[in-house]
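*Asks:* Build me a model from this:
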Amino acid sequence: MSESQPQRGLFVTIEGGEGVGKSTNIATIEAWLIEQGIAHCLTREPGGTALGEKIRGLLLTVEQEPVTEHAELLLVFAARAQHLRQVVEPALARGEWVICDRFTDATYAYQGAGRGLSVDFIRELEQSIQGDLRPDCTLLLDAPAAVGMSRAGERAELDRFEREQMAFFERVRDCYLARAAAEPQRFQIIDTARPLAQVTPDVCAALDRLKQATC
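*Replies:* Down below sits the predicted model:
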């Protein structure tokens, strides 16, 4: 008799604009997973694979040649196709929780709302590359764009996206909140404009609820 297949893992994405504290809160999530004894995979988009990280460099680095909006979108999905095949899908099949720093919601927010590209076109690419795969849960780390960009401005050097105008980041945030309102069963919004000591318990509580819902 063959051994039973492991239960499929959970796909959890962490979304939000610039300066909302994704790195800090992902560290909190990792600590929680370790404490709970949950096998997991931490990854990010764009990136997560050798090819994906090269594409990430192309997307974030300020170059003399401007990157067109459609080139940017297609690079994002090229990295995603590689990432899903090599990292995300195998980890889920092994029964691991996959914690991904940004996913397709970011594409709708940044390339769709931010750049003004067709939502229908993004949806076509999403279906073609992902099939039926969607996150089981999305934690939206939310703060006003002005707060996030003030934090981002404290970094040593801004990347190509961080150099956009405030109106760009306002559109990004509005898109995220609209998507969360449209899918309340998937999204959990965490107010990260507050001190970290107030944010951390909310992140852990969201993870507790997710674990209980899957038991």
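*Asks:* When you work out contacts or count neighbours from here on, use the C-alpha atoms and nothing else.
*Replies:* Will do.
*Asks:* secondary structure class for residue 197?
*Replies:* Assigned with DSSP: H, G, I helix; E, B strand; the rest coil, residue 197 falls in the helix class.
*Asks:* who's in contact with residue 146?
*Replies:* residue 166 (Cα atoms under 8 Å, 6 or more residues apart in numbering).
*Asks:* buried residues in the one helix or strand it maps to?
*Replies:* Residue 146 belongs to helix 145-152 when elements are defined using DSSP states H and E. The neighbour-count check on helix 145-152 (16 or more other Cα atoms under 10 Å) flags 145, 147-149, 152 as buried.
*Asks:* one more to put side by side:
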Amino acid sequence: MRPAPPRGVFITFEGGEGAGKSTQLGRLARHLQERTGRTVVTTREPGGSPRAEEIRTALLAGVAKRYGSFAEALLFTAARIDHLDRLIRPALRRGEIVICDRFADSTRAYQGAAGGLEARTVRALERVAVGETRPDLTLILDLPPETGLARARARSSETGPDRFEAEALDFHARLRAGFRAIAEAEPERCAVIDADRGADAVEAEIRAVVAARLPDLVPAEPGEGRHNAA
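*Replies:* So this is what the prediction gives:
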């Protein structure tokens, strides 16, 4: 009889524009692949499945902006449902490690805290889309919005800012506060990482947090101590 696969692990990265999520997601994926030998699936939101990627293109182009935060949240939710059904849940059932660049917390922060959509509406949409598929660990990369926007706009200098990068500074200040509020409300799931540092320092803290929060996932190397990462 074949042994049952290990339990799937779901890790998400969150944060404002220019926080370095994509870079750190890639680094963590390589680290976990090497240390665990398990299959690591990397994905993103909006997107991650063909239909969700189509919705992503429309959202980042600003197609839904004129209809308000509720319309945007509906589109994000539609993309999330397809993403979960087609990629995330099947991978978790196979016992794989799934690392996602943004998930439901981004809807809470972008359309909720920064966009003004009522929290009860955001929660209702989340219940419908996410159900019991909650992240085991959420890494929130935090930095001043001025710094993040400068990074993001330098990165998109040729193509121009996307729908959210183009928002005013006060939007991004509310966004940062929204992510911090999520971390304060769910400290057992969320860890805030100071992203206003070099990429290597950020990566080292992320590894320490993952080792502390998910000790059964990452085996300790000989002589390696556990960090009490908050």
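*Asks:* ok so, going back, give the aligned range of whichever helix or strand comes after the helix holding residue 146 of the first structure in the second structure.
*Replies:* Where DSSP H and E defines the elements, the next helix or strand beyond helix 145-152 of the first structure is helix 166-182. Mapping helix 166-182 of the first structure onto the second structure (TM-score structural alignment) gives residues 169-185.
*Asks:* if we look at the matching stretch, which residues are touching it?
*Replies:* 14-16, 105, 108-110, 113-115, 140, 142, 144-146, 189-192.
*Asks:* hmm, which of those residues are the buried ones?
*Replies:* Neighbour counting with 16+ other Cα under 10 Å marks 14-16, 105, 108-110, 113-115, 140, 142, 144-145, 189-192 as buried within the contacts of stretch 169-185 of the second structure.
*Asks:* Which members of those are positioned in strands?
*Replies:* Of these, the ones assigned to strands by DSSP state E are 14-15, 140, 142, 190-192.
*Asks:* Next, the contact list for the residue nearest to residue 135 of the first structure when sequence neighbours are not counted, please.
*Replies:* Spatial nearest neighbour of residue 135 of the first structure, chain neighbours left out: residue 11 (5.0 Å); criterion: Cα to Cα, 6 or more residues apart in numbering. Neighbour list for residue 11 of the first structure: 92, 97-100, 134-137 [criterion: Cα under 8 Å, 6+ apart].
*Asks:* Now, of those residues, which are buried?
*Replies:* 92, 97-100, 134-135, 137.
*Asks:* Stretch 83-97 of the second structure: end-to-end distance?
*Replies:* End-to-end distance of stretch 83-97 of the second structure (Cα to Cα, to the nearest Å): 15 Å.
*Asks:* what's in contact with that stretch?
*Replies:* So stretch 83-97 of the second structure is in contact with 5-11, 38-41, 47-49, 52, 98, 130, 133, going by Cα under 8 Å, 6+ apart.
*Asks:* Residue 132 of the second structure: neighbour count?
*Replies:* Using other Cα atoms under 10 Å, residue 132 of the second structure has 8 other residues around it.
*Asks:* returning to that earlier point: any chance of the contacts of residue 11 of the first structure in CSV, plus secondary structure and distance to residue 179 of the first structure?
*Replies:* Listed next are those as CSV, based on DSSP: H, G, I helix; E, B strand; the rest coil; distance: Cα to Cα, whole Å:
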residue, secondary structure, distance to residue 179 of the first structure
92, helix, 24
97, strand, 23
98, strand, 21
99, strand, 19
100, strand, 18
134, coil, 14
135, coil, 13
136, coil, 14
137, strand, 13
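*Asks:* quick check, nearest of those residues to residue 207 of the first structure?
*Replies:* Comparing these against residue 207 of the first structure with Cα to Cα places residue 137 closest, at 9.5 Å.
*Asks:* Please tell me how far that closest one sits from residue 72 of the first structure.
*Replies:* As judged by Cα to Cα, residue 137 of the first structure and residue 72 of the first structure stand 26 Å apart.
*Asks:* and if you look at residue 134 of the first structure?
*Replies:* Distance from residue 134 of the first structure to residue 72 of the first structure, counting by Cα to Cα: 22 Å.
*Asks:* Repeat that for residue 32 of the first structure.
*Replies:* 34 Å.
*Asks:* do the same with residue 113 of the first structure
*Replies:* Residue 113 of the first structure sits 14 Å away from residue 72 of the first structure, going by Cα to Cα.
*Asks:* One more: residue 20 of the first structure?
*Replies:* Distance from residue 20 of the first structure to residue 72 of the first structure, by Cα to Cα: 23 Å.
*Asks:* Comparing the two, which residue is more hemmed in?
*Replies:* Taking other Cα under 10 Å, residue 20 of the first structure and residue 72 do not tie; residue 20 has more neighbours (25 against 17).
*Asks:* Identify the residue of the first structure aligned to residue 209 of the second structure.
*Replies:* By TM-score structural alignment, residue 209 of the second structure lines up with residue 206.
*Asks:* secondary structure element for that match?
*Replies:* For residue 206 of the first structure, the host element (DSSP H and E) is helix 196-214.
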